[in-house]
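1. structure for the following, please:
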Amino acid sequence: MNPDTPQPAQRGTGPTALEDDLQQRQRAVTALGDELRALGDAAVGAEAPTETLHLVAEAARRLTDQLATPRRLRASVPAIDDFATGRRFYNPVSGEGNPLAPPMRVETTADTVTGHCTLSLVHEGPPGYAHGGMSAMLLDELMGLVCLHSARPSMTVALTTRYLQPVPLDTPLRAQARITRTENRKTYVHGSIATETRPAQNLVEAEGVFVSPAPDSQRALFPHLPLL
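-> Model prediction:
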């Protein structure tokens, strides 16, 4: 064989192979998250016989054992995440791999972040309606994202939530966040939740104060990450 003849690239090496592996893992994490969400929703809504519940619990225990090791460290960022852009697969609001997440689909414009999701029985507070803590969590996530996408990555220091009407389950929701003003390292944000069919009628509103950490504080909080 002529040594000058170009050889085909080896399978499983190079940037393309690494990208393929990452995408395959992201798809696998998303697929597992989807099934766990479906299982959670089925579990909290089940009126199955007691024996069936015991059988399903044992099957779930065996599956859990398959994921027992290895585990990532508490403060480590999963390789499939893009921390800088806010795409985090295990985020409890928008993470496709987190069984608690709705998950929320997020859209951004120049000054607004909009989230779309539907809450289910696993998020229930009063019968038929979402737990108030879920509304606060959805808004806190969006309000932090609008800071990030406005080049003001910040952490929540205050969040005041007003519950105007109950948030219904199994109903497409529309949540929004926008920056109202800035002051040095502080960012003031307004958030709201409505239904997709009645976007002008807010069910929940919130005002938040977010602060960009000083470099020393950021190093102490997130020593494993580059400065934002």
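
2. alpha carbons only for contacts and neighbour counts from here, please
-> OK.

3. relative to residue 31, how far out is the residue positioned nearest the centre of the chain?
-> Of all residues in the chain, the one closest to the mean position by C-alpha atoms, centre = their mean is residue 94, 2.5 Å from it. For residue 94, the distance to residue 31 equals 15 Å [C-alpha to C-alpha, to the nearest Å].

4. can you check residue 25 too?
-> Relative to residue 31, residue 25 is positioned 10 Å away (criterion: C-alpha to C-alpha).

5. got it, and residue 39?
-> 12 Å.

6. what does residue 202 give?
-> Counting by C-alpha to C-alpha, the gap from residue 202 to residue 31 is 33 Å.

7. neighbour-wise, which of the two wins?
-> Neighbours around residue 202 and residue 31, counted as other C-alpha atoms under 10 Å, are more numerous at residue 202. The numbers are 18 against 14.

8. surely the more buried one touches residue 193?
-> Yes - the pair residue 202 / residue 193 is scored as a contact, 5.7 Å apart, by C-alpha atoms under 8 Å.

9. run this one through as well so I can compare:
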Amino acid sequence: MSTAAIDPTRVTTLEPAHREALEQLVDATYRLNLAVATSDLDEAVLREARAQLDAVSDRLGARTRTRAMRNSFEAPRQARREGTPYRLCGYTPWGVPIEARFEDDGQAVRSRFVPNALHEGPPDGMHGGVGGYLMDCVLGILIQAQDKRAVTARLEIDYRARTPLDQEMELYGRITRREGRKIWAEGWIESGGTRTLEASGLFIEIEHPVVSAAR
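-> Below is the predicted model of the structure:
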């Protein structure tokens, strides 16, 4: 490994109990986001909740990092080798939380997710941008699991049908071709037996210094 300085935003720099506490806080924040977006309580309760959240924000903001915590680059590869799911956005409440499992000796990835009111675009349907974001993430971690540092050069999305909210959907991605530093991959989203989105992407492998971090 490189002798470069340890990245302070890597979750691998945290003790296991600290990491677990952060994961649980992120899970609670996901639930909070949905509750805020869909609450039908009266004005007094909303104002009281706002004051409580302000207090929590002040408390958590008393000491901060410059960036959100994130998993190590090696985590998808490790999950692939161990046959365990890889959790996306496990340490930041901004993203969409999914668990991905690697298949076909790590050349494919599959995940399930239930979109809710936070992901709405057309009435009762998932926003197209969320679908594109998820496919970029799924294909990206699939390539990362090959121990390849790559950036998205092109991602083409074909929206075939509405992806309904509050129903489980399946995300799938696979690597289709490699040529030098170029990696091609494709994927799709299915809901209720209907393929609602198809994606194809080109990813370019880049050089990047490896940052040492203890596991």
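
10. residue 137 of structure 1 maps to what in structure 2?
-> Following TM-score structural alignment, the counterpart assigned to residue 137 of structure 1 within structure 2 is residue 133.

11. packing partners for the helix or strand containing its match?
-> Secondary structure assigned from DSSP states H and E places residue 133 of structure 2 in helix 128-144. Using 3 or more C-alpha pairs under 8 Å, 6 or more residues apart in numbering; DSSP states H and E as the contact criterion, the secondary-structure elements in contact with helix 128-144 of structure 2 are helix 75-82, strand 108-113, strand 150-159, strand 169-179, strand 182-191, strand 194-205.

12. let's have these in CSV, adding distance to residue 126 of structure 2.
-> Written out in CSV, the entries for those read as follows (distance: least, C-alpha to C-alpha, whole Å):
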stretch, distance to residue 126 of structure 2
helix 75-82, 26
strand 108-113, 12
strand 150-159, 11
strand 169-179, 11
strand 182-191, 11
strand 194-205, 10
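
13. closest one to residue 211 of structure 2 among these?
-> Minimum separation from residue 211 of structure 2 across those (C-alpha to C-alpha) falls at helix 75-82, 13.2 Å.

14. what helices or strands is that closest one leaning on?
-> Looks like helix 75-82 of structure 2 contacts strand 86-88, helix 128-144 (3+ C-alpha pairs under 8 Å, 6+ apart).

15. with respect to burial, which of those scores highest?
-> Mean neighbour count, computed with mean count of other C-alpha atoms under 10 Å, is highest for helix 128-144 among those, reaching a mean of 22.

16. now it against strand 194-205, angle please.
-> In terms of direction (axes from the mean of the first three to the mean of the last three C-alpha atoms, to 10 degrees), helix 128-144 of structure 2 departs from strand 194-205 by 50 degrees.

17. next one: helix 128-144 of structure 2 to chain centre, how far?
-> Per C-alpha atoms, centre = their mean, to the nearest Å, the displacement of helix 128-144 of structure 2 from the mean C-alpha position of its chain is 8 Å.

18. counterpart of residue 124 of structure 2 over in structure 1?
-> Matched to structure 1 by TM-score structural alignment, residue 124 of structure 2 sits across from residue 128.

19. wait, that match touches residue 171, no?
-> No - Residue 128 of structure 1 is not in contact with residue 171 according to C-alpha under 8 Å; the separation is 10.4 Å.

20. map residue 100 of structure 2 onto structure 1.
-> For residue 100 of structure 2, the aligned position in structure 1 is occupied by residue 106, per TM-score structural alignment.

21. quick one, what contacts its match?
-> For residue 106 of structure 1, the set of contacting residues under the criterion of C-alpha atoms under 8 Å, 6 or more residues apart in numbering consists of 94, 113, 114, 115, 116.
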